[in-house]
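> need coordinates for the following:
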Amino acid sequence: MTDSTISIEQTTNEPEPSDSLKAFGAAHKAFRRRAGYTQEQYAPLVGYQPGTIASIEQGRRFPPRVFVERAEEVLDAFGVLKEVYKHATREKGLASWFRQWAELEEQAISLYTWENRFVPGLLQTEAYARTLFSERIPMFSDSEIEAQVSARLERQTLLKDRPNTLFSFIVEEHVLRRLTGGADVMREQIEHILEATEPRNVEFQVMPMSRGFHAGLNGPVQLLETPENEWFAYSEGQENGQFIVKPNTISALHMRYAKLRSQALTPEDTRSLLERIRGAL
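Here you go, the predicted structure:
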């Protein structure tokens, strides 16, 4: 990527419609059945889990570009899937400014997350996520809450579907001590974090409250690396998000994240702290 193609995208947080994803899913399902494959038979041919394929065909998951390319080849789809994919937009539960990032997440080989507001979405329980969306201002309708919760939980399959991706999370201690949803919800949330971060490829660190100053005071940020070893960043504000590709900005964010890692508790000390917090609830 050259400097002339560098851009920063900021758009509104209006949710995208899901009809186009359902259309892609239906087209893919038709070509898969035409080829005579069950989802289980088809999965190893494209390199994705049967559950992921089912989610794509149901219109609940955005198809990664590499998936579309493999599907075209395996199913001999005459370019139809690529054409339908051009018009695909994110499901209701994911904001439009998150679309580019969510697609890259599906392919990332490294994903770093610094969060000082709430538990990162990939690690939230259903009860914790539902609390966040139920208390949102302006308020969501019941159907909007369900769509948001569903989309958030669907994204969490990344942790299981990508065992070779390195996931790093650093979270402020006060996020884990705040009784979001009440003591029972937070106890379940901390138990979930302890379980979800057991795999070797998932690292979780806490920034202790005892550290008076640290490198993440400017706000939350995420960094990811693609299979082509390109790095991108994403940051979120009150009513918008930024998808960042500018190399010098990403370099600065890398330096801050590296400093955060050295300032936070080690993963081992973090687990001990989480167990103490859980025990006190």
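> make it CA atoms for all contacts and neighbour counts henceforth
Will do.
> how far away is Tyr42 from Val80?
To Val80, Tyr42 is 18 Å away according to CA to CA, to the nearest Å.
> is Lys22 in contact with Glu57, as I believe?
Yes - between Lys22 and Glu57 there is a contact under CA atoms under 8 Å: 7.0 Å.
> tell me how far Ser210 lies from Ala30.
With distances taken as CA to CA, Ser210 is found 57 Å from Ala30.
> the two: which is more packed in?
Ala30 (15 against 7; other CA atoms under 10 Å).
> which SSE is that one in?
Element membership of Ala30, judged by DSSP states H and E, is helix 19-34.
> before we go on, could you also do this sequence so I can check it against the first one:
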Amino acid sequence: MPPRRVITGRSQEPRQRFAEELRLLRAAKGDSLRELGEKVGWDWSLFGKMENSHTLGSPEVVQALDQYYGTPGLLLALWELAMADPTQFKERYRRYMVLEAEAVSMWQYAPSVVPGLLQTPDYALELLSMGGLAGDELGAQVEARMGRREALLREDPPQFRAILSEAVLRTPLENVEEWRTQLEHLDMMGHRLNVVVQVLPLSSGLHGLPNTDTMFLRGSGGQTVVWAETAYSGDLVQETREVEQLQLRYDRVRDLALSPDKSRQFIERMLEEAPCEPLT
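Next comes the predicted model:
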């Protein structure tokens, strides 16, 4: 099949094409970034980041730009293509890993699995293998995940709060002893001065983060970003308004959770209830 002929001369990479279109449309209007921000009603610095491919923005922002430029649906379609590009997930995750390593404070809600920073090697191995990894790649991913835990153990560690849905603690590993080791590790980490572990009982009912694993990262400069992940995708949220909305949902989840002391007691009861030998 002959290669596709490029007609417009514009970028064929979805994210770059989206940013390029934003720059061209603004230039045609003759607006500065500050003028654009004033006319559209959003922080002008966000538009600069979007035009430099540092962020894709939110659909609300893109729809506002479509309306302002008189291009109904065009920018939103380009945004959707950029978001769907599989290479973007890897880029966002790499950026997240850098921010996690530099964070001075982290807080997370885990709806279904033990947070990576609190996993034991056996837990990580079973979880990652269930996701389809095997062989050398599986071993490398487990090793990388264990390396992330070291941040919580260093001399000047970040503060970390993890809220675990009770469902996390009701979903054991196949091997009973490995599951007991994971519960013991959670109990031990919850006693560290820089780590708070809380349990959200199922009896608490519905809340605003039912199936979204969220990790908030605060850097030394005070800026907070969020990594929001489902079973199939993840997104790095950096826009202030969206971060604040997720923070409000997290705060409400924290209000429903057991206190740190009662959460430790909950985990210790789980240890007492866990069988000592594999079931036959």
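> and the TM-score between them?
The TM-score (TM-score structural alignment, normalised by the length of the second structure) is 0.66; 200 aligned residues with a CA RMSD of 2.1 Å.
> before we move on, the earlier item: who has more neighbours, Tyr42 and Val80 of the first structure?
Higher neighbour count among Tyr42 of the first structure and Val80: Tyr42, with 21 against 14, using other CA under 10 Å.
> which SSE is that one in?
Assigned by DSSP H and E, Tyr42 of the first structure belongs to helix 39-46.
> before we move on, what about Trp227 of the second structure?
Using DSSP H and E, Trp227 of the second structure falls in strand 224-229.
> can you check which part of the first structure that strand sits on?
The alignment of strand 224-229 of the second structure onto the first structure (TM-score structural alignment) covers residues 231-236.
> check stretch 143-151 of the second structure too.
Under TM-score structural alignment, the counterpart of stretch 143-151 of the second structure in the first structure spans residues 150-158.
> again with stretch 23-39 of the second structure
No residues of the first structure are matched to stretch 23-39 of the second structure when aligned by TM-score structural alignment.
> ok, Asn248 of the first structure to Pro44 of the first structure distance?
39 Å.
> over to Arg278 of the first structure?
Applying CA to CA to Arg278 of the first structure and Pro44 of the first structure gives a distance of 40 Å.
> and the closest residue to Arg148 of the second structure other than its chain neighbours, how many residues sit next to it?
Spatial nearest neighbour of Arg148 of the second structure, chain neighbours left out: Leu117 (6.3 Å); criterion: CA to CA, 6 or more residues apart in numbering. By other CA under 10 Å, the residues close to Leu117 of the second structure number 16.
> look up how far Glu244 of the second structure lies from Leu117 of the second structure.
According to CA to CA, Leu117 of the second structure and Glu244 of the second structure sit 24 Å apart.
> what of Leu169 of the second structure?
29 Å.
> and these two? Which one has more around it.
Taking neighbours as other CA under 10 Å, Leu169 of the second structure and Glu244 compare with Leu169 leading, 18 against 15.
> who's in contact with the counterpart of that one in the first structure?
Correspondence of Leu169 of the second structure to the first structure, assessed by TM-score structural alignment: Leu176. Applying CA atoms under 8 Å, 6 or more residues apart in numbering, we find Leu176 of the first structure in contact with 118-119, 186, 190, 277.
> what's the helix or strand for Leu176 of the first structure?
Going by DSSP H and E, Leu176 of the first structure is part of helix 173-177.
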